[in-house]
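K.L.:
Dropping the sequence and predicted coords here.
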Amino acid sequence: MVLASAIAGLVGGLGRLGLVAAPIQLSTHHGQLMAIAVLGALLSFERASTIAKPYSLAGPLLFLLHVLQAALPIQWDAQISVAAMGALISTFTVAQLFLKTKSPGLSAILVGFSSLTIASILMMVGASLFRALPLLFTFPLLVITGERIERSTTIQRPWEKRQKTPFTGARPVLTASLLTAAFALAGFFYQPAQYLFGLPLLFLGLWLIARDPVVKIGRRYIGFQRYSAVNMMLAYLWLAATGILNLLSYTLFIPYEVRVHGFYLGFVGHAILAHAPIILPSLLSIATLAYSKALYIPTALLTTSLILRNYGAITLNPSTLIVGGWGNFITFVLLIATILLHLSIKGKGEK
């Protein structure tokens, strides 16, 4: 269901470019669907599975319902209220996990989900996507950062040395996460402050490049370790680049969609590619993926097509923009096809 929702969102993006005939709701609200519903469902499912409570699944299911509603002639504010409720339930689920473990990573994830809830509620009462964008950025930014912290003792080490209680260890990350969310909230209330949101984007991008051991050590290995390292390095570079573009857009003409796609397709997209060989088999309840160098094809295509797309947007070149848009879509289709193909080959080999 999550994969179907993601494909629906991508089709809406192609419809927005005028490349395919997509339902008007999917095309018009493509950005909201991808930023809120699809990412909300994907990231909340992972957290719901760890708490194993029936109500925790209500969050991701409401996000999926939001995508389904987008294909129907329903008033948009009624749809976004469903997403807001899904975000609220998912935030409550993550809060329970944080209060139980007090882990540094979960503190960032909690602030990320809280930012999504605030953004959804603000949009429900009439705020525009543009004004809520920094809060929507904060959601995957802090969730991905929190997951990297959870999985890496190297990143945690600076605040573990003086840890006295579980909450003491989480306090520095929680403070940094709240500061990031404060930048985002300031951007909502005062438009010029939106450009300053580039500061936490740039800082976290450079900090993760320096601190994430997957990037520092993983590239020395082979197989999935190197594949993950390459994708996470590209993700962090796109994150830092988005921060720079956000700061420069105060004085230079940098189209809004360049920053949006740099963040969601560059940063979030490469982070998804890095984790997809593990996450997709889990979501599909199928066997673990066998490594193949063919996995690098979507990796190379994503950054190449995104550069073309952004170049087309900046230079107002529709041909380059269209080629880049198709390349972005094909990237994720190729990823799913590559994974399913190699699962099929592995399955035949085991018989």
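P.N.:
Thanks, I have the structure now.
K.L.:
all contacts plus neighbour counts: C-alpha atoms, from now on.
P.N.:
Will do.
K.L.:
contacting residues for residue 44?
P.N.:
Contact analysis of residue 44 by CA atoms under 8 Å, 6 or more residues apart in numbering lists 59-60, 90.
K.L.:
With residue 180 instead?
P.N.:
In this structure, residue 180 makes contact with 138, 197, 200, judged by CA under 8 Å, 6+ apart.
K.L.:
Just the ones in strands from those residues, please.
P.N.:
If you go by DSSP state E, the contacts of residue 180 have nothing in strands.
K.L.:
now, which of these sits nearest residue 97?
P.N.:
Proximity of those to residue 97 (CA to CA) peaks at residue 138, which lies at 19.7 Å.
K.L.:
State the distance from that closest one to residue 101.
P.N.:
Using CA to CA, to the nearest Å, residue 138 is found at 22 Å from residue 101.
K.L.:
Of those two, which one has the most company?
P.N.:
Neighbours were counted for residue 138 and for residue 101 using other CA atoms under 10 Å; residue 138 has more, 30 against 14.
K.L.:
wouldn't that one be in contact with residue 112 here?
P.N.:
Yes - using CA atoms under 8 Å, residue 138 makes contact with residue 112 at a distance of 5.8 Å.
K.L.:
Mutual contacts of the two, please.
P.N.:
Counting by CA under 8 Å, 6+ apart, the common neighbours of residue 138 and residue 112 are residue 181.
K.L.:
dump the residue contacts of residue 189.
P.N.:
Applying CA under 8 Å, 6+ apart to residue 189 gives the contacts residue 131.
K.L.:
And for residue 322?
P.N.:
17, 19, 309.
K.L.:
Neighbour count for those residues - can I get that in a markdown table?
P.N.:
Output for those, formatted as a markdown table (neighbours: other CA atoms under 10 Å):
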| residue | neighbour count |
| --- | --- |
| 17 | 15 |
| 19 | 14 |
| 309 | 27 |
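K.L.:
before we go on, here's another structure to hold up against the first:
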Amino acid sequence: MQNNSVAHRLIFLACAGLSLLVGLGAGASLLGLNATPGASFAADHGPLMVFGFLGGAIGLERVVAVRTTWAWAGPVCHVVGVLSILAGLPRGVAAMFFAAGFLVLGCIYATIYRRQASLAILVQTVGVIGGVVAAALWAMGPGFATAMPLCALYAVATIIGERMELARVTMAGTRAENHLTLLVLGLAAVSVIYMLSPAVGYRTMGLALIAIAAATARVDVAKNLVRSQGLPRYSAACMLAGYAWLALGGYLWLIYGEATGFVYDASVHTIFLGFVMSMIFAHAPIIVTSVICRRLPYHKVLYVPVGLLHGGLALRVLADCAQHTTALQSGGVVTISAVIVFLACGITLTGKEARRAHS
């Protein structure tokens, strides 16, 4: 029974992984590497990474946690959305299924909130609003750039809410919890300004992102765990680096507002690579263990993709500042390699641990 339950989880996880790999290939093509797999999906790079991969992985994690049969409709919707993109169906079809998946996620949060009310779940529910609106904007707008700030709301609210949830023993009922909740609600509020006036909205959202990054880094236990050893230190280093990148992304929005070209590239990737992907690296051992019931053990080799991610992103941002295309391509290739190396490390370490457990 346990093997069967884990097997179908692996199918959904594999679909999120497929979306990630195709999205990475699409991203490589946007860098000018047209011979890469996924080049034909260059226009869908953002949706594949945010809706297909991030949305699919988070939705799967929450379904496993809530233990309710109807909740599996969410991952199913995300899978259909990814397959719709890969099949070349109209954008509106994929967007409809992604939005439906986010709505199911909202119902999951409502179920969890009824079981045990907390501000952490409320914050994550705010992220659902961002996801649904982002899918709608992507369907109706000229491209993914229109939906990107709402995708940032989804990613930031979800991750900050999960950090609050993991720290509930020390944070629940404190001023810090109330402060973070108000900041995320403020980010959601100013996202409405973005939809009315993008030029003003980008700057106000940028200010909110800086405040969220600073406030979370100040109270997160990561600032203490970074002086420990092993997995706690590894995770803490990833998280603190992520907060720094989030603050930089907010700064770019605050200074430049609605930007294109090199500035847009820098702001998007500081948030979604520097913050989001670094947080995924940090929490992967927890997520993998909970989803597939197989432990991802800590090993020093995990620092290799972390170093590649942040080093490559730093090069990419500096290249954006200098408007140097070749350096930008090099930095982009390094960050893509970082994600692939991390996947390879995770699969290898998990496989070795599983074989050790059965021997």
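P.N.:
Arrived safely, thanks for sending. Treat the numbers as computed from the prediction; the structure is a model and nothing was measured.
K.L.:
Run the contacts of residue 322 of the first structure past the second structure and keep the common ones.
P.N.:
Shared with the second structure under both residues aligned by TM-score structural alignment, their matches' CA atoms under 8 Å, the contacts from the contacts of residue 322 of the first structure are 17, 309.
K.L.:
Which one of the contacts of residue 322 of the first structure is nearest to residue 228 of the first structure?
P.N.:
Ranked by distance to residue 228 of the first structure (CA to CA), the contacts of residue 322 of the first structure are led by residue 309 at 24.1 Å.
K.L.:
Ignoring the adjacent residues along the chain, who's closest to residue 204 of the second structure?
P.N.:
The shortest distance from residue 204 of the second structure to any non-neighbouring residue, by CA to CA, 6 or more residues apart in numbering, is to residue 190 (6.3 Å).
K.L.:
neighbours around the alignment partner in the first structure of the one you found, how many?
P.N.:
Superposed on the first structure with TM-score structural alignment, residue 190 of the second structure falls opposite residue 183. Neighbourhood size, residue 183 of the first structure [other CA under 10 Å]: 21.
K.L.:
Quick check: residue 183 of the first structure touching residue 197?
P.N.:
Yes - here residue 183 of the first structure reaches residue 197: they are 5.6 Å apart, a contact under CA under 8 Å.
K.L.:
where's the nearest residue to residue 103 of the first structure once chain neighbours are set aside relative to residue 180 of the first structure, distance?
P.N.:
Nearest residue to residue 103 of the first structure, sequence neighbours excluded (CA to CA, 6+ apart): residue 170, at 5.7 Å. Distance, residue 170 of the first structure to residue 180 of the first structure, using CA to CA: 15 Å.
K.L.:
Repeat that for residue 1 of the first structure.
P.N.:
Applying CA to CA, the value for residue 1 of the first structure to residue 180 of the first structure is 32 Å.
K.L.:
before we move on, what about residue 283 of the first structure?
P.N.:
Separation of residue 283 of the first structure from residue 180 of the first structure (CA to CA): 30 Å.
K.L.:
swap in residue 290 of the first structure?
P.N.:
Here the criterion is CA to CA. By it, residue 290 of the first structure lies 38 Å from residue 180 of the first structure.
K.L.:
next one: residue 109 of the first structure
P.N.:
Taking CA to CA as the measure, residue 109 of the first structure falls 12 Å from residue 180 of the first structure.
K.L.:
Over to residue 5 of the first structure?
P.N.:
Noted for residue 5 of the first structure: a distance of 29 Å to residue 180 of the first structure, by CA to CA.
K.L.:
next one: residue 167 of the first structure
P.N.:
In terms of CA to CA, residue 167 of the first structure sits 19 Å off from residue 180 of the first structure.
K.L.:
Could you give the number of residues near the residue nearest to residue 103 of the first structure?
P.N.:
For residue 170 of the first structure, the count of nearby residues is 23 (other CA under 10 Å).
K.L.:
Work out for me the element it sits within.
P.N.:
Per DSSP states H and E, residue 170 of the first structure falls inside helix 166-189.
K.L.:
Off-centre distance for that helix?
P.N.:
Remark: helix 166-189 of the first structure is offset 18 Å from the chain centroid, using CA atoms, centre = their mean, to the nearest Å.
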